[in-house]
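**Student:** Model the structure of this input:
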Amino acid sequence: MYVKYPPAVKRFTSLFPNNLLFANDIKEDETSHILNENFLDVLNSESSTERTIINFIKDNQAYFIIASILQYYSFGHHETYIFPEFQLGTSYKVDYLIVGKGSGGYEFVFIELEHPNRNIVLKAGHEGEAFRKGIQQIHDWKFWLNASFHSLHETFRKYKNPQKDLPEEFLITDPSRWQFVVVAGRRSDFSEKMYTKARDVKQNGILLLHYDNLYDKTKDILKHGSF
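**Tutor:** Down below sits the predicted model:
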């Protein structure tokens, strides 16, 4: 019956009412299709930067574009929450945190956005500064999370429904529930060497994507109504 609840009821009964994103509601909204095409226009502009993209998503509340990343994972189909510019203590700020719930409970996706069209790859086809910077940022987050994840419950309490308690996944340090993503460049930037690099770092829990992946996966969400 939850699927049939009005959006306001879903938010009111959820763990993080102001951060809830529900895929079935997005499918029925023609505005979402238009926003995704506008997102592609932003990507195609040579003047766009990662800040341009962050501002576009924020100003249009097009958080489903970021949530499309969940199509690379097997959780989020029960509940999906988006936290823009999520603070890790006083040390770091994550561009987007996705919290998704599946059959195994809640999992966390920490996302770093880098430049869409500058310093993506070297002439030899290896990763350029944008991806190197993003990967280093992920390593810094991992170090912080392993030492201080237990302290994040104070941050999550600022967002949560006062009528609900935080589940233990938010209280216990469990790296098996953490995923990391770096998004930079376009499909045309991904040479065979870049795909090799992406496979290598994936073994360390880091997913490397280009921005066309987000556009394509968002189209899938809008067509099928699920993450």
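
**Student:** When you work out contacts or count neighbours from here on, use the C-alpha atoms and nothing else.
**Tutor:** OK.

**Student:** which residues touch the longest helix anywhere in the chain?
**Tutor:** For the chain, the helix that runs over the most residues, judged by DSSP state H, is helix 129-148. For helix 129-148, the external contacting residues (CA atoms under 8 Å, 6 or more residues apart in numbering) are 88, 92, 112-115, 118-121, 173, 175, 180, 182-184, 206.

**Student:** In strands only, show me the residues you listed.
**Tutor:** 88, 92, 112, 113, 180, 182, 183, 206 (DSSP state E).

**Student:** Could you check how many residues crowd around residue 75?
**Tutor:** Counted with other CA atoms under 10 Å, residues neighbouring residue 75 total 21.

**Student:** Please give the structure of this sequence too, so both can be compared:
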Amino acid sequence: MGRYEKFISELDNSKNEREIAKFLKENLILIRNTLNANAWNCVICKPEFKIGTKYIADFLILSANSGCWNVTLIEMQSHMDKIFLKDGTASKGLREAQKQVQEWEMWLDNHKSEFRESIADLAKGQAAYCSNAIRHTHAETELRDPKVVVYFYFKILIGRRNFLDEDTNQRRSKFGDIEVVTFDRLLDYAKYLDENA
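**Tutor:** Coordinates of the predicted model:
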């Protein structure tokens, strides 16, 4: 049984996001390669990443390219959650996830150096990727340098594609600076991996 069939089985038989999280932790490539911010160097995917002492992102993806580092923080809700209600307003699950992401953003605004320390620790031992090699040879020193650019991306993983019609799909794409992603994007990639194994 390939990843796609296993993932379909998990989606069909799991009651909540905790049960799905176990499968995704064992298959981090699905998160890493579908939700990354298009950077190709030093891609690190970490489940249950602490943001300070109060918050935990379900997944963090740290990646670099020649000009910057990217941090993608992912809040996961249930695959069974509706994304929008019939009247077009955000569902309870989506509102809860949005509130969580906004709390992360507020914390990050006030704790930039503390957060840089935590991602630098995560990248310890990796080569530097976006600065002049004379200044930095290791990712951890590069990430601690306040002159090195770090971009943040926020994503909510929730629901299924078939929960969306044309109107709500457009609404999903206009959800501010937070990208709303269905579990089907990961499922599509699982199928791709199986077909190209």
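
**Student:** Would you pull the TM-score for this pair?
**Tutor:** Between these two chains, after superposing, the TM-score reads 0.80 (TM-score structural alignment, normalised by the length of the second structure); 186 aligned residues with a CA RMSD of 2.7 Å.

**Student:** on that earlier part again, can you select the buried ones among the ones in strands among the contacts of helix 129-148 of the first structure for me in ChimeraX?
**Tutor:** In ChimeraX, a selection of the buried entries from those looks like this (16 or more other CA atoms under 10 Å):
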select :88,112,113,180,182,183,206
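
**Student:** Redo the ones in strands among the contacts of helix 129-148 of the first structure as a markdown table? Include distance to residue 132 of the first structure.
**Tutor:** Formatted as a markdown table, these follow (distance: CA to CA, whole Å):
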| residue | distance to residue 132 of the first structure |
| --- | --- |
| 88 | 21 |
| 92 | 17 |
| 112 | 12 |
| 113 | 12 |
| 180 | 14 |
| 182 | 10 |
| 183 | 11 |
| 206 | 12 |
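
**Student:** Quick one: map residue 193 of the first structure onto the second structure.
**Tutor:** In the second structure, residue 193 of the first structure lines up with residue 167, judged by TM-score structural alignment.

**Student:** how long is stretch 29-45 of the second structure end to end?
**Tutor:** 8 Å (CA to CA, to the nearest Å).

**Student:** Next, name the residue at the spatial heart of the second structure.
**Tutor:** By CA atoms, centre = their mean, the second structure has its centre lying nearest to residue 74, at 3.3 Å.

**Student:** could you list every residue that touches residue 49 of the first structure?
**Tutor:** Neighbour list for residue 49 of the first structure: 114, 115, 116, 117 [criterion: CA under 8 Å, 6+ apart].

**Student:** counterpart of it in the second structure?
**Tutor:** Per TM-score structural alignment, the equivalent position to residue 49 of the first structure in the second structure is residue 16.

**Student:** And for residue 62 of the first structure?
**Tutor:** So, by TM-score structural alignment, residue 62 of the first structure is matched to residue 27.

**Student:** What is the burial count for that match?
**Tutor:** Residue 27 of the second structure: 14 surrounding residues under other CA under 10 Å.

**Student:** Show me what the residue nearest to the centre of the second structure lines up with in the first structure.
**Tutor:** Matched to the first structure by TM-score structural alignment, residue 74 of the second structure sits across from residue 111.

**Student:** Buried ones in stretch 8-18 of the second structure, by neighbour count?
**Tutor:** Of all the residues in stretch 8-18 of the second structure, those buried under the rule 16+ other CA under 10 Å are 10, 11, 17.

**Student:** Okay, now that stretch: how far is its last residue from its first?
**Tutor:** End-to-end for stretch 8-18 of the second structure, by CA to CA: 16 Å.

**Student:** just to revisit the earlier point, and the ones in strands among the contacts of helix 129-148 of the first structure, which two are furthest apart?
**Tutor:** Within these, 88 and 183 form the most distant pair, 19.4 Å apart (CA to CA).

**Student:** hmm, back to that, now for the strand or helix carrying the match of residue 193 of the first structure, which elements pack on it?
**Tutor:** Assessed by DSSP states H and E, residue 167 of the second structure sits inside helix 166-173. For helix 166-173 of the second structure, the packing partners by 3 or more CA pairs under 8 Å, 6 or more residues apart in numbering; DSSP states H and E come out as strand 178-181.

**Student:** what does the strand it packs on correspond to over in the first structure?
**Tutor:** Residue span in the first structure matched to strand 178-181 of the second structure, by TM-score structural alignment: 206-209.

**Student:** As a check, name the ranges of all helices in the second structure.
**Tutor:** 3-13, 17-26, 28-35, 92-110, 112-122, 139-144, 166-173, 183-195.
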